[in-house]
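In: Sequence isn't available, so here's the structure alone:
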């Protein structure tokens, strides 16, 4: 696929070639003025058609390039957003897990403290009953 710069160069070359051909045609025309004008009109119409086609081709290529850039940007943005959500979900799970671990550890500490208090209370009760 030709780049836009190559297309522009080609279009410019066609236009320059057409102009040079028109000048040479006028200089070396064997026919009458009316015939030459008719030939030039036909040549100008042909040249205009080629220019329109070249412009249409460049326009189509610009549209295609724009669509490709848009789709790539959309895809990259979508991937980045999905990565962000996955990271967020992973961090949330880690925080939830760590919170659960801390809650379990705190409950274990409370249970040990209760056990020590109960043991101390039992020892005090046994001492009172022995006395």
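Out: Great, that's in hand. Since the model is a prediction, treat every value here as computed from it, not as a measurement.
In: When you work out contacts or count neighbours from here on, use the C-alpha atoms and nothing else.
Out: Noted.
In: For residue 50, which three-state class applies?
Out: helix (DSSP: H, G, I helix; E, B strand; the rest coil).
In: residue ranges of the strands in this protein, please?
Out: Using DSSP state E, no strands are found in the chain.
In: Helices of that one, start to end?
Out: 4-27, 33-130 (DSSP state H).
In: name the helices or strands packed onto the longest one?
Out: On a contact count with 3 or more CA pairs under 8 Å, 6 or more residues apart in numbering; DSSP states H and E, helix 33-130 meets helix 4-27.
In: For the helix it packs on, buried residues please.
Out: Across helix 4-27, burial judged by 16 or more other CA atoms under 10 Å covers 7, 11, 14, 15, 18.
In: Next: stretch 60-71.
Out: Buried residues in stretch 60-71, counted by 16+ other CA under 10 Å: residue 61.
In: What of stretch 96-109?
Out: Applying 16+ other CA under 10 Å to stretch 96-109 flags no residue as buried.
In: dropping in the other structure now:
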């Protein structure tokens, strides 16, 4: 039996601001944006090529905005990924080569609420 991670909730203070950041700047695809009522909204976005999405919401989770740290995204070319983020206006770190022979090459960025992301190069997995 396969167990597949499909959705990670990301706590944000302003769903519209976060949606714009993840869609327009980071480049995630908007899968759903549904207002159920004034207290409940669900926005689902997916990184290109990923089987797992993120959830931005109002009225779904009670987690403090900005409290998610170091969610990993894996790419096969860290330089291209970093250049794409910079081109879209994301404040992204320099490339950090911690252990490049075994997948230890990273860049880091945060969303407007402070949720942080690690983009990891793993050429043999993607």
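Out: Noted; the coordinates are in hand. Source: prediction; values computed, not measured.
In: now what about the TM-score between them?
Out: The TM-score (TM-score structural alignment, normalised by the length of structure 2) is 0.19; 38 aligned residues with a CA RMSD of 4.2 Å.
In: how close does residue 57 of structure 2 sit to residue 80 of structure 2?
Out: Using CA to CA, to the nearest Å, we find residue 57 of structure 2 at a distance of 30 Å from residue 80 of structure 2.
In: same deal with residue 105 of structure 2?
Out: Residue 105 of structure 2 is 13 Å from residue 80 of structure 2, by CA to CA.
In: In terms of packing, which of these two has more residues around it?
Out: More crowded of residue 105 of structure 2 and residue 80, by other CA atoms under 10 Å: residue 105, with 20 against 11.
In: That one and residue 79 touch, don't they?
Out: No - in this structure, residue 105 of structure 2 is not within contact of residue 79 by CA atoms under 8 Å, at 9.9 Å.
In: Show me the residue sitting in the middle of structure 1 in space.
Out: residue 73 (1.0 Å; CA atoms, centre = their mean).
In: What is the biggest strand by length in structure 2 packed up against?
Out: Among the segments of structure 2 that qualify as a strand by DSSP E, the longest is strand 29-37. Applying 3+ CA pairs under 8 Å, 6+ apart, one finds that strand 29-37 of structure 2 contacts strand 40-46.
In: Report the angle between the strand it packs on and strand 29-37.
Out: 170 degrees (axes from the mean of the first three to the mean of the last three CA atoms, to 10 degrees).
In: is it true that residue 57 of structure 2 touches residue 40?
Out: Yes - Residue 57 of structure 2 is in contact with residue 40 according to CA under 8 Å; the separation is 7.3 Å.
In: if I look at residue 118 of structure 1, how far off is residue 105 of structure 1?
Out: For residue 118 of structure 1, the distance to residue 105 of structure 1 - CA to CA - is 20 Å.
In: Just the strands from structure 2, written as ranges.
Out: For structure 2, strands defined by DSSP E occupy the ranges 7-9, 29-37, 40-46, 53-58, 71-75, 96-99, 104-110, 116-121.
In: Cool, thanks, talk later.
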